[in-house]
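Q: Whatever this is, show me its structure:
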Amino acid sequence: MTASTDARTVVLDATTWQARRAAHERRADAWLAPHLRRRRDGVRHPVEDFLFTYYSHRPAQLRRWHPGAGVVLADADPEEFGRDYLATSAGVTLDTEAVRARRGDSIDWIRTLLRRTAGRPAQFGCFGMHEWAMVYRQTQQEVRHNAWPLRLSPEQTAQTVERNGVRCSHFDAYRFFTAPARPLNLLQPTRESQHDLEQPGCLHGNMDLYKWSYKLSPLVPSELVADAFALAREIRTLDMRASPYDLADLGYPPVAVETPAGRAEYAAAQRGFAEQAAPLRDRLLASIERALGGPDT
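A: Modelled structure (predicted):
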């Protein structure tokens, strides 16, 4: 049961918010248990572990529930939720002013990135060559996931990159390109140009909605962070199926982007992920506006 106190605040009774917290923890546990078991056993998984190793959000942080800005939790203890929460006459709520004072520049940077990305047309012509550029002109021993074989020989892999070209707009993918691959890219992304280059068809840009959601936490509800994690997990699967690695033994049949049929399959999946990412991006922006009191000017 909920009751609004004004246009920007919602009060959740104890039964409601505790049920939401428990549901979030169960959802997170389903993702975390296999990862923690592999970590304990010293087993690496090139697909499933990526979101825990590349991104900085720790498993315990993903599991922890926050209601987001503009929510009051009745019959709650602020010490349960952390330093950014205040006790009020109606219950516990997030101190958005404290969060903004400490992290305002970062929040504004993320908001600008999300708004500019949402305002651009999506591009679907990269065909996943960013992963191939990360192993371009390397031997099997040199590649990042060298416990897993490449589907093609190093020379055939290089020829695929050269034949298809590289059109990567995402800096955090581009920075992992091998040195000889970087000049082949149509763009030369930098951190400074990220606001100008990020586009909503990019797999890594859409995967990064998870990063922006947890960096905005606790301003955004943890359910939104979990939704972004779930999408990023699906995107990572396509990313690695379309990569030059042979992961069939792990249950990931390849999307053979070195062929016309594979490129068509990749672009169709990429469009689907862009459609799923758009409302998540909108929800993140709405959470920022709700917390900070108005649209970016």
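Q: From now on I want contacts and neighbour counts done on CA atoms only, so please keep to that.
A: OK.
Q: So for stretch 281-293, what gets flagged as buried?
A: Neighbour-count burial for stretch 281-293 flags 281, 284-288, 290-292 (criterion: 16 or more other C-alpha atoms under 10 Å).
Q: which residues in the stretch 101-250 of the chain form strands?
A: Counting by DSSP state E, counting those that start in this stretch, one finds no strands in the stretch 101-250 of the chain.
Q: hang on, Ala228 packs against Pro279?
A: No - using C-alpha atoms under 8 Å, Ala228 is not in contact with Pro279, being 10.4 Å away.
Q: Looking at the two, which has the bigger crowd around it?
A: Ala228 (25 against 12; other C-alpha atoms under 10 Å).
Q: Would you check how far apart Val72 and Ala87 are?
A: 9 Å (C-alpha to C-alpha, to the nearest Å).
Q: Between these two, point out the one with more neighbours.
A: Val72 (29 against 18).
Q: Could you report the neighbour count for Asn206?
A: Neighbour number of Asn206 under other C-alpha under 10 Å is 26.
Q: quick one on the thing from earlier: what sits in contact with each of Val72 and Ala87?
A: Among the neighbours of Val72, those also in contact with Ala87 (C-alpha atoms under 8 Å, 6 or more residues apart in numbering) are Thr93.
Q: quick one: the residue lying closest to Leu94 once chain neighbours are set aside from Leu62, how far?
A: Nearest residue to Leu94, sequence neighbours excluded (C-alpha to C-alpha, 6 or more residues apart in numbering): Tyr85, at 4.4 Å. According to C-alpha to C-alpha, Tyr85 and Leu62 sit 18 Å apart.
Q: I'd like the structure of this one too, to check against the first:
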Amino acid sequence: MVLSPGVYGEIDDDRALTALRSALDEGATLIDTSDGYGEDGHNERLIGEAVRGRRDEVVIATKFGFRLPEGVEGHSFPVKYSFEELAVNAEPQHIRGYAQTSLRTLGTDYIDLYYPHFPDPKVPIEETVGAVAELITEGLVRHLGLSNVTADELRRAHAVHPVAAVQAQWSMWAPIDPELHAAARELGVGIVAWSPLGSGFLTGTVRNVGEDDFRRFIPGFQAGNLQANHDRFAPLREIAAEQGVTPGGLALAWLLHQDEHVVPIPGSRTPAHIAENLAAARTELSAETLDRIGRVLAEVAPQGGTRLLG
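A: Sure thing, here's the model as predicted:
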């Protein structure tokens, strides 16, 4: 998402492609995108260009039903960010069209992992899943994912077709819903953690956000909240320094220690940050360190709120 304009400020395609190709060169094997990232499929087109000639090296996950084509009615989905709602549509009759557009934009014959970006309040999750299952039968999609769902929605969907992965917001400052986590473990569903660095906050480097930065909509980044949160989470930066890792590296390593089936998807725009993020997969944290982090997290909560849902 961060490689398309209008997210974290200015970015151009050359810089974005350099970042993507660097990730592949460093051994990254999962790229997560959406037809709703950037205008007119920008993010998917970018990824298609980056993986040309290297398609078999990477799992491509994309999502649908958030940025709607002309003529598709939007259904209101409430969120906690300051814009308060999103327009989504996961009606079965549109899903084949979404997928065909993504396939063309990505320049590929199949999508490895396909998610409805959000559950549609006006459509039973079973109907949405049924439409994706048809695409799986035809070979256009390989695996079903869900994103931003409840534990109940995961269970209902899984009863229609096996769910390979559920995408959920999860980081040191936005814990995963425990019921969703328990349901995923019970059903054998992997967890893809979005915003694992707290939209960059947990790197310790974000001191302000501009008008062209989507984080201005997140209460935890607004007004005095950002400074207050910087101070509240200072003990984590101290632990990172003691461990000889960056604050962002600590945040990712901590998340990887929470569940052997979790895959974080940090957004990065530079080869240096990509290498730093990938190094977190090789960082071992002792039980004592994890306990210290747990005590800190039990005592602090972000001021202003950071969760998109719930």
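Q: Give me the TM-score for these two chains.
A: Overlay of the two chains. TM-score (TM-score structural alignment, normalised by the length of the first structure): 0.27; 143 aligned residues with a C-alpha RMSD of 6.8 Å.
Q: State the pair within the buried residues of stretch 281-293 of the first structure that is farthest apart.
A: Across these, no pair lies farther apart than Arg281 and Leu292, at 16.7 Å, counting by C-alpha to C-alpha.
Q: Apart from its chain neighbours, what residue comes closest to Leu280 of the first structure?
A: Per C-alpha to C-alpha, 6+ apart, closest to Leu280 of the first structure is Ala228, 6.9 Å.
Q: which residues does that neighbour contact?
A: Contacts of Ala228 of the first structure by C-alpha under 8 Å, 6+ apart are 207, 209-210, 213, 280.
Q: who touches the helix or strand Ala157 of the second structure falls within?
A: In this structure, Ala157 of the second structure sits in helix 151-160 according to DSSP states H and E. Contacts with helix 151-160 of the second structure, where a contact means C-alpha under 8 Å, 6+ apart, come from 125-126, 129-130, 146, 163, 166, 179-181, 183-184, 187.
Q: go with 7 Å
A: 125-126, 129-130, 179-180, 183 (C-alpha atoms under 7 Å, 6 or more residues apart in numbering).
Q: Sitting in helices, which of the residues you listed do you find?
A: Among these, the residues falling in helices (DSSP state H) are 125-126, 129-130, 179-180, 183.
Q: Quick check on the residues you listed: which are buried?
A: 125-126, 129, 180, 183.
Q: For these, please prepare TSV with the additional fields distance to Arg232 of the second structure.
A: Formatted as TSV, these follow (distance: C-alpha to C-alpha, whole Å):
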residue	distance to Arg232 of the second structure
Ile125	39
Glu126	42
Val129	41
Leu180	27
Ala183	32
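Q: Distance check, Pro260 of the first structure against Leu203 of the first structure.
A: Distance from Pro260 of the first structure to Leu203 of the first structure, by C-alpha to C-alpha: 19 Å.
Q: neighbour-wise, which of the two wins?
A: The residue with more neighbours, out of Pro260 of the first structure and Leu203, is Leu203; 25 against 10, by other C-alpha under 10 Å.
Q: List the buried residues in stretch 227-235 of the first structure.
A: In stretch 227-235 of the first structure, counting by 16+ other C-alpha under 10 Å, buried: 227-233, 235.
Q: Trp254 of the second structure versus Leu103 of the second structure, what's the distance?
A: From Leu103 of the second structure to Trp254 of the second structure the distance is 35 Å (C-alpha to C-alpha).
Q: make that Pro92 of the second structure, sorry
A: Here Pro92 of the second structure is placed at a distance of 38 Å from Trp254 of the second structure (C-alpha to C-alpha).
Q: from the buried residues of stretch 227-235 of the first structure, which is closest to Glu155 of the first structure?
A: Ile235 (27.4 Å).
Q: The helix or strand containing Arg20 of the first structure - contacts with which helices or strands?
A: Taking DSSP H and E as the criterion, the element that holds Arg20 of the first structure is helix 14-41. Using 3 or more C-alpha pairs under 7 Å, 6 or more residues apart in numbering; DSSP states H and E, the elements in contact with helix 14-41 of the first structure are helix 59-63.
Q: Would you map the helices across the second structure?
A: 13-25, 42-50, 92-106, 125-138, 151-160, 178-187, 225-232, 234-243, 247-256, 271-279, 287-299.
Q: for the ones you listed, which one sits closest to Asp112 of the second structure?
A: Using C-alpha to C-alpha, the nearest of the helices of the second structure to Asp112 of the second structure is helix 125-138, at 9.6 Å.
Q: Leu226 of the second structure and Arg232 of the second structure, how far apart?
A: 10 Å.
Q: Give me the more crowded residue out of those two.
A: A side-by-side neighbour count of Leu226 of the second structure and Arg232, using other C-alpha under 10 Å, places Leu226 first with 22 against 17.
Q: Contacts only, for the closest residue to Ser4 of the first structure other than its chain neighbours.
A: The spatially closest residue to Ser4 of the first structure, leaving aside those adjacent along the chain, is Val10, at 4.5 Å (C-alpha to C-alpha, 6+ apart). Neighbour list for Val10 of the first structure: 2-4, 70-72 [criterion: C-alpha under 7 Å, 6+ apart].
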